[in-house]
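Trainee: Got a predicted model here, sequence first, then my questions.
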Amino acid sequence: MEMKKMRQVALILAFGLLAPMLDTTMTNIAINDISRDLGSSLNSVQWILTAYVLATSVAVPFSGWLSQRFNGKYVFLSAQLVFGAASIWSALSTDVNSLIFARVVQGFSAGLIIPLVTTILMSMGSRKVVNDLMMIVMLPIMVGPIFGPIIGALIVQYGNWNWIFWINVPIVLIVSGLILWKIPDLPGTNVKAKIDWLGILLLGAGSTSLIYGISRAGREATFNNSDTIIYSLVGIALLLVYAAWGAFKKGTAVLPLGLFKSPVYSATIFNLILAGIITNGPMLILPLYFQQGRGFSILATGLWMLPQGLGMLLIRPILLKLMNQLGTRYVVLISLSLTLLGTVPLMFVTKSTSMWLISAILFARGLGVGGVIMPMMTSILVGMKKELIAQANIGARIFQNMGGAFGSALVATVVASYLQNHHYLTANIVAYQHAFGWAVAITVLMILPAMLLPKTVD
């Protein structure tokens, strides 16, 4: 395929990522309006975000299997159409349960789309060509945190939250037409490929049960309640059953236990879970702090979220250069330090804290958070056996997404529990301070495993 056509395909792939990437950040900014309009508590509404991220993780192993069994072009097209249909369902939802179920379908299709983009790109040419095109394809991922909150705020300010989902529909229709027109056929590479259905079920059900147990603590205003204890124990039991299943299946399990023999892989997976928590958790409560704690409009909230997105955007283009100069380990440690610099002060923000100071804090946080995950994903394959690389990547994506889902549930629980137990006027602000405190503690916890990361990316 000539370079001009490959660039066209890369642009279509980037356009195909646009709706899933913007959808997440736009939904975050609208969570307060959704909660109000549907008459639901934060503890219930956070499942709109949590269910989406969990479904994304469950879909990741299916993506590789589908592209092996079937024509990748039509798998990608089908995932786009399902995402569009789920967006319509979300927009038409009149109660929180319907919206959560719609978001499960939407998240699952997004979980297929993201890895498929990489698979299609890698089938187009040499590693050098793929690297040259990667910046085009990754553009929606880079700009999503910047423009998502602002676009979402404009939509809700001058319309309503339903249009956050309606806007996906024309994008999906245009992308689908371009896929049919411009993307070449990508025949399946292994039509007899099998998938570890039981392993996926055990991992998905175990993590969901654990996260649901945590979220119930928010509703009961205490972690010491029967629902939290029962669901958490069931979740742990299912994950232990998966451990036994993985030992039996060995290399054919969706996540082979042999991967964890590598100290680098184990440390990286642990930190990817925590990175998901410190990224998604604060992203849920920052808009609420601005809207409920400071009384800002949704548009003002979107604009004040801009510095964090700018920080995330500015750090990404220089990460590879930094890793080559300093080594993966030190880039992650520096990023964690910046994350702490941008999170510790949030434990002390009040209604009168200067917004320009908060902007500087969020910019530092964006630089830090933006520099944590990519170096770890780069180093995770160091010393890995070639036959385990695909499953190692699947495991990394699954656990990162699980951490993100857990982060949303955790901070929602911390805020809801505090508000139910404290009724004084400043309880809103103090509840957010406590939630940011948890983010700080988890960021500190990441430092020791980060010391096990390789010094270089070689």
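Mentor: Perfect, I can see it now.

Trainee: Could you use CA atoms for every contact and neighbour count after this?
Mentor: Noted.

Trainee: check contacts around Ile34.
Mentor: 45, 161 (C-alpha atoms under 8 Å, 6 or more residues apart in numbering).

Trainee: For it, what is the enclosing helix or strand?
Mentor: helix 3-37 (DSSP states H and E).

Trainee: Give me the next element, helix or strand, following that helix.
Mentor: With secondary structure assigned by DSSP H and E, helix 3-37 is succeeded by helix 42-45.

Trainee: on that earlier part again, in the helix holding Ile34, what counts as buried?
Mentor: 6-7, 9-35 (16 or more other C-alpha atoms under 10 Å).

Trainee: before we go on, here's another structure to hold up against the first:
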Amino acid sequence: MTAGTRSAGPAAGESDRIGGRLLAMSLVLVLGTFMASLDSTIVNVGLRTLSVEFGASVTEVQWASTAYLLAVVAAAPMSGWLAERFGARRVWLAAVAVFLAGSLACALAWSTTSLAAFRVLQGFGGGLLPPTGQALLARVAGKSRTGRIMSIVGVVPMLAPVFGPLAGGTLLEVADWSWLFLVNIPVGLVAMLLAVWLVPRVPAAEQVSRFDLRGAMLLSPGLAAVLFGLTDIGSEDRNPPAAVTALLVGAGLLTAFLVHALRSDRMPLVDPRLLSTPPLGAAVLALFVAAASVFGTMFLLPMYLQSGRGLSAWDAGLMLAPQGVGAVLGSLLVVKPLIDRVAPRTIVVTGFALIIAATVPFTQLGGLADGWLTAALFVRGVGTSMIASPVMTIVYTGVDQELLPRASSALSLVNYVGGAIGTAGLAVLLEVRLAATDDVAASFSEAFWCVLGLCVLAFAGALRLPRTAPSR
């Protein structure tokens, strides 16, 4: 059979073995996820360059990042229904095409308004890529191999805030600002070609519920309004009345969606009952807090290294690289061999314990030597790798195959919203402390006490995860 007609699912006699083709397919799908996740952070490094190029303030250019995130959050809830209706591979390929079209348009932008508009198009494709790719991978791998595959790809979303600033700084050192977006074109085209060859076609569901239009009109705008409010609160030129209004409107829309989803006799766009069923509830809580901690930390540290220690954006990116190295090594050398043999609770609790231990030095930044900072980041990366993969494995092996797209879109939302809340909350706290004192290191150290509190909360929540290894 050709790649286009192969059916999805583990082959007979290979249900417990990860073959070369499955591994190659996972790397192709994770390439799309990495491309979309990286783009949400890579542009932040070029904000000042873009402001000079377009003759606008940094606040105006900031809308390029905000528009992308709003589109991502609005698109992610629709990924589950689209995958059921048209097939996951077809939706994934279409999402890459939309993302590339948006990237090319952004590179040709002539003003901040056009750039923000094109970032919406790019963000819509980027919002569909991670949940669709993960659901497709879990479906093809089957429950017996999902854990080990997720140990390879699950760390990718956590690497984006680490490598984004470094990649952006590198591009701006050697190329024009447009390459912040053009770099996606060759990567995306290669991913599409390899996907057509390697990724089997997953047929659309035989029975697909009608699109939850009411839910979409409540959930996507509600999430976008909440994210806008959080982003505005965390910005330097915040507008408190607008931010509070957005948060109130978003909270009202999300409350209305929750009522609609629980009362509807049809499948809602995102089923909140998926998130409340044990052990999925504890798993989702762990992922939410982990996202808030990781994205919050990667917001604080680059700012501290540049404002507190006088490093350039490039040098700050290099300083953060050990966290990415630790995440990769932890995923391949620790999580992958253990994920099917050790209880999820053991892995996740150990991961949070490492993160807690590695966060404590950040509460004393004033006297922290560079060597200890590097070591703490490496340990933190290893700990981070021990959270995402087991959590996703719990979810993907705990729901029916036909619900995988819905569960995947819910996980993506948890990751996005957790990261936004963590970043916005820490930004406000940091702004308040910097206004009250001239001691930059002390202000950042106090913000990291909050990060430490988030990690302790997640550690306590992870104790509710399953105590039995998946193989049993």
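Mentor: Here it is on my side, so go on. Note that the structure is a prediction, hence the values are computed from the model and not measured.

Trainee: Superposed, how do the two chains score by TM?
Mentor: Here the superposed chains carry a TM-score of 0.82, computed using TM-score structural alignment, normalised by the length of structure 1; 452 aligned residues with a C-alpha RMSD of 3.8 Å.

Trainee: Correct me if wrong: Ala243 of structure 1 contacts Leu257.
Mentor: Yes - between Ala243 of structure 1 and Leu257 a contact is recorded at 7.4 Å, counting by C-alpha atoms under 8 Å.

Trainee: Just give me the neighbour total for the aligned partner of Gly326 of structure 2 in structure 1.
Mentor: Counting by TM-score structural alignment, Gly326 of structure 2 lines up with Gly311 in structure 1. If you count neighbours by other C-alpha atoms under 10 Å, Gly311 of structure 1 ends up with 23.

Trainee: separation between Gly311 of structure 1 and Pro317 of structure 1?
Mentor: 11 Å (C-alpha to C-alpha, to the nearest Å).

Trainee: neighbours around the residue nearest to Leu22 of structure 2 when sequence neighbours are not counted, how many?
Mentor: In space, and not counting its chain neighbours, Leu22 of structure 2 is closest to Ala141: 7.3 Å by C-alpha to C-alpha, 6 or more residues apart in numbering. Other residues near Ala141 of structure 2 come to 27 when the count uses other C-alpha under 10 Å.

Trainee: One more: Leu338 of structure 2?
Mentor: Neighbourhood size, Leu338 of structure 2 [other C-alpha under 10 Å]: 17.

Trainee: With Tyr68 of structure 2 as the reference, measure out to it.
Mentor: From Leu338 of structure 2 over to Tyr68 of structure 2 (counting by C-alpha to C-alpha), the distance is 37 Å.

Trainee: Over to Asp400 of structure 2?
Mentor: 32 Å.

Trainee: Looking at these two, which has the bigger crowd around it?
Mentor: Tyr68 (25 against 10).

Trainee: from memory the more buried one sits against Gly127, does it?
Mentor: No - shown here, Tyr68 of structure 2 and Gly127 do not form a contact pair, counting by C-alpha under 8 Å, at 9.0 Å.

Trainee: Show me where the stretch 351-472 of structure 2 has its helices.
Mentor: 370-398, 404-436, 440-462 (DSSP state H, counting those that start in this stretch).

Trainee: Give me the buried stretch members for the longest one, please.
Mentor: Going back to what we said before, that points to helix 404-436 of structure 2. Buried-residue list, helix 404-436 of structure 2, by 16+ other C-alpha under 10 Å: 404-431, 433.
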